[in-house]
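1. sequence and predicted structure, then a few things I'm wondering about:
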Amino acid sequence: MQRKPNDSTPRTLRPAPTLIALAVLALASACSTVSDDTVLLSQARSEQRAALADADTQALAPNELRLAGEALAQAEAARQRGDSLVEVDQLAYIARQRTGIARETGARKAAEARIAQAGAETDRMRLAARTRQADSATAAAAVATQEAAASQRDAASSQRDAAASQRQAEAAQRQAATSQRNANLSQQQAGDAERRNALLATQLRELNAQQTERGLVITLGDVLFDTGRARLRPGAAQNLQRLGSFLKEYPQRKALIEGHTDSVGAELMNQTLSAERAQTVMGSLLAMGVAREQLAAQGYGEGSPVAGNDSAAGRQANRRVEIVLSDESGAVKGR
C-alpha cells in the first residue's frame, strides 16, 4: 500500500527541482565558453529555462521538473567529460523530453484546476440565481404597491414640471442675453488684443530687439560707457529711457542684463568690469521706476564674444550690454 505523505516513514531529503535546474543552467553557462555546444544541448537548456519561468510547471509539476533538471545535468556532465557528440545528443534529447513532460503536466493540472473551479462557480451561480428569483417575486409585490404611490406622485410632478418649464424658458432668455453680451465682449477683447500686439511689435522694432534662440535680445554697443569704466556716459541714460518705459508698460516681462567685454586686459578685470556695467544699467532702470523683481544682472567678461578680438571692429562688437527680454510668462532663457 502506498504511504500517505504524512506517515512516519523516513524519507531522503531531495533538493528542490528549481534549485537543481538553476544549478545545472549555471554550470551550463559557465561551460559554454569551453567548447561549442551541440544544437540539441542548446535547445535542452533553452527549454529548461522556459520551464523554470513557467509558474504552472513549477507549482504543479515539481517532480517532473526535477527529473528534467537531472537529465540535463547528465547531458552537461557528458559534455564536460568529452563524451562523443552522439552520446551528448542522446542525453540532451532525454532532457528535452522530460522538460516537455514537465511542461505538459503543469499545463494539464492547471487546466484541471480551472475546470474544477469553474464547476464550483457554476454551482454558486445557480444558487445565486434561485435566490434572485425569490427576491424578484418579493420585489414585484413591493413594486405594485410603489406604482400606486408613484401615480399619485406623477400627478404632482406634472404640475411641478409645468412650473419648471416656465422657469427654464425664462432662464433661456436670460442666457441668450448673457451670450450676446459675452460675444460682444469677446469681440472687443479680440480687437484690444490685436491693437496691443501691434503696439508691442512697434515698440520692439523701436528698441531694435532681435529674435534669437534665447528670445528677444536688445544689444547696446559700447556707447554707454567710456573705455575701462562702469559709469554711464553723460546722456547715456537717455538711450535706456525707451527700454525703461517698455518694462514699466509690460510689468509681466522680465529683463536679464548681461555685460560683455573684449579680450583686452586681464581676464579677471574684464569679468569684474562686465558685472559692474550690468549692475549700472540695472540701477539706471530702477531709477526710472522699473520694478526690482523684473530685473537681473550678470557679467560674462570676455567669455561670450560675438566677433573676433583680432581687429578693432571685432573688439568694438564684443564690448556690449545685452538685454534678454522674457516671454509673457516672465521666463528668461539663460546661457
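-> Good, I have the coordinates.
2. going by C-alpha atoms from here, please, whenever you check contacts or count neighbours.
-> OK.
3. tell me which element the closest residue to Gln43 other than its chain neighbours falls in.
-> Spatial nearest neighbour of Gln43, chain neighbours left out: Arg96 (7.6 Å); criterion: CA to CA, 6 or more residues apart in numbering. Using DSSP states H and E, Arg96 falls within helix 85-206.
4. Gly244 now?
-> Judged by DSSP H and E, Gly244 forms part of helix 237-249.
5. and that helix, how far out from the chain middle?
-> Computed by CA atoms, centre = their mean, to the nearest Å, the chain-centroid distance of helix 237-249 equals 42 Å.
6. before we move on, what about stretch 172-186?
-> Worked out by CA atoms, centre = their mean, stretch 172-186 lies 41 Å from the chain centre.
7. comparison target below:
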Amino acid sequence: MLALVAAILLMGLVMVASASVAMAERQTGEALYLFWRQLAYAGLGVTLATAVVALIPVRTVQLAGPSLLACGLLLLVLVLLPGVGHEVNGSVRWLPLVVFNLQVSEAAKLCVFIYLAGYLVRRHQALQTTAKGFLLPVGVLALTAALLLAEPDFGAAAVIIATGMTMLFLAGAPLGWLLACLTCGAGTAAALVVTSPYRWERLTAFLNPWADPFDSGFQLTQALIAVGRGGWFGVGLGNSVQKLFYLPEAHTDFLFSVLAEELGVAGVLAVLSLYGLLVWRIFRAGMASHAAGRRFGAYLCWGVGFWLGLQAFINMGVNLGLLPTKGLTLPLMSYGGSSLVMSLIALALVLRVDRERRLIAAATRRERAEEEAA
C-alpha cells in the first residue's frame, strides 16, 4: 500500500509540474512555482500522516468522532459567512489561512466518515432495527450535503452521500430504507439540476459538448482533444499542447487529460491500475480488521477506500467525457493542498488500523506459542 501511494503521489508531482508550467510562468514568472507549492503540500501531508501512524491510536480517533463531526460542520458553516469564505469562480469553498486556502469540504469528508464509523459500532443494533437508529446518520449526511450545496459544491455532496450510504449498507442497514433514501436523494439531485441554470448547462454540454465547443462545451472539448492526441503512448512528457492555455484547470480538475495526452493509453492504464490496486488494498485492510473483530477500523477503511475510489472514478469520467463536469480533484495527483493533505491523512488512518491489527495478531500468536510451550 505504501508503494502504491508513493507511486501515485510521485506521478502526480511530475504531472503537476508538467501541466502547470505555462500558467505558473505567466502568472508568477517562475515556471515551477506551482510544483514547488505542491511539493510543500506533499511534505506537510507526509509529515502529518507519519505522525498519525506513529502517535495516534485508533481508539483515540474513534472517541474523537463526535468532536471531529462538530468541527467539520463548523468549517462548512464558517465558509458560508459573509466576509469569511474565499470565493473562486462563483463558489465559496475555501477558508483563507496564513499560508494557503483550506477547502473545507476535504476536511469535512474525513470528519464525517470517522464519525459514521464510530456510530456504526456504537449503534449497530439500533441501525438495523429502529427508524431512529437509521435516520440519525442519514440526517448527518443530509445536513452535510445541504451545507455543501450552499457553497455550492455538488460533487463533494454526492461523494459524501454515496460513501455514507455505502458504509450504512456494509453495516447491515435495512435495504428497503436505503433504497427509499437513495430514491429521495436521486429525486432531489434531479430537481437541483433542473432548477439550476448552470447545472443544467453542464449536463447539456456533457451530453453534446461539440454543439457549443467555444462556450458551454469548451472545457470538455479541449479535454477530449487532449485525450485524443495522446494515442497509445502519448506525445511525450512535457509536450502537451492543450495545457498551453487551451484547457482550463489543466493542473487541477483536468490533470488526467494532460496525462492522457502526454503518456497515452499506456499512462492511463497505469494510473487506473494503481488506483484499482490501492482501493483493493484498503478494502483488504478493512476485511482483515472486520475478521479480527475491530469493526471501527473496518468501517473506516471501507469508507476511505470507497471515497478515494469514487472520487478518482468521477474525475477520470469527467476528463473522458463519461460524466458531467464536477469540481472534484484526482486524489493524490491533482494540484491542491487541502485535497492532498487530507487524502494522505486518511490513508495514514488506514495504515494505523492495519498496523494495530497486525501487532495484536502477532501478540496473540506469541501468547499461544508460549502457552503451548509451557
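-> Okay, I see it. Keep in mind that this is a model prediction, so the values were computed, not measured.
8. can you pull the TM-score for these?
-> Once superposed, chain against chain, the TM-score is 0.25 (TM-score structural alignment, normalised by the length of the first structure); 124 aligned residues with a CA RMSD of 5.4 Å.
9. list the residues that contact the residue nearest to Gln43 of the first structure.
-> Arg96 of the first structure is in contact with 43-44, 47-48, 68, 72, counting by CA atoms under 8 Å, 6 or more residues apart in numbering.
10. look up how far Ala71 of the first structure lies from it.
-> Separation of Arg96 of the first structure from Ala71 of the first structure (CA to CA, to the nearest Å) stands at 8 Å.
11. again, but for Ser186 of the first structure
-> 82 Å.
12. ok, now Gly100 of the first structure?
-> Using CA to CA, Gly100 of the first structure is found at 12 Å from Ala71 of the first structure.
13. quick one on the thing from earlier: helices or strands up against the helix or strand just after the helix holding Arg96 of the first structure?
-> Counting by DSSP H and E, the element after helix 85-206 of the first structure in chain order, helix or strand, is strand 210-212. If you count contacts as 3 or more CA pairs under 8 Å, 6 or more residues apart in numbering; DSSP states H and E, strand 210-212 of the first structure packs onto strand 215-220.
14. quick check: buried residues in stretch 357-374 of the second structure?
-> Arg357 (16 or more other CA atoms under 10 Å).
15. now do it: distance to the chain's middle.
-> In terms of CA atoms, centre = their mean, the centre of stretch 357-374 of the second structure is found 38 Å from the chain centre.
16. can you tell me the closest non-neighbouring residue to Ala110 of the first structure?
-> Ala110 of the first structure sits nearest to Asp56 (CA to CA, 6+ apart), 6.4 Å away.
17. who's in contact with that neighbour?
-> 106-107, 110.
18. returning to that earlier point: after the helix holding Gly244 of the first structure, which helix or strand is next?
-> Per DSSP H and E, the helix or strand that comes after helix 237-249 of the first structure is strand 255-260.
19. which parts of the very next helix or strand once past that following strand are buried?
-> Using DSSP H and E, the helix or strand that directly follows strand 255-260 of the first structure along the chain is helix 267-287. Neighbour-count burial for helix 267-287 of the first structure flags 270-282, 284-285 (criterion: 16+ other CA under 10 Å).
20. show me where the stretch 1-150 of the second structure has strands.
-> With strands called from DSSP state E, counting those that start in this stretch, the stretch 1-150 of the second structure shows them at 86-88, 91-96, 101-103.
21. distance from the last one to the middle of the chain?
-> In this case it means strand 101-103 of the second structure. The answer for strand 101-103 of the second structure is 15 Å, by CA atoms, centre = their mean.
22. can you check the longest one too?
-> Distance of strand 91-96 of the second structure from the chain centroid (CA atoms, centre = their mean) equals 17 Å.
23. buried sites along it?
-> Applying 16+ other CA under 10 Å to strand 91-96 of the second structure flags 92-95 as buried.
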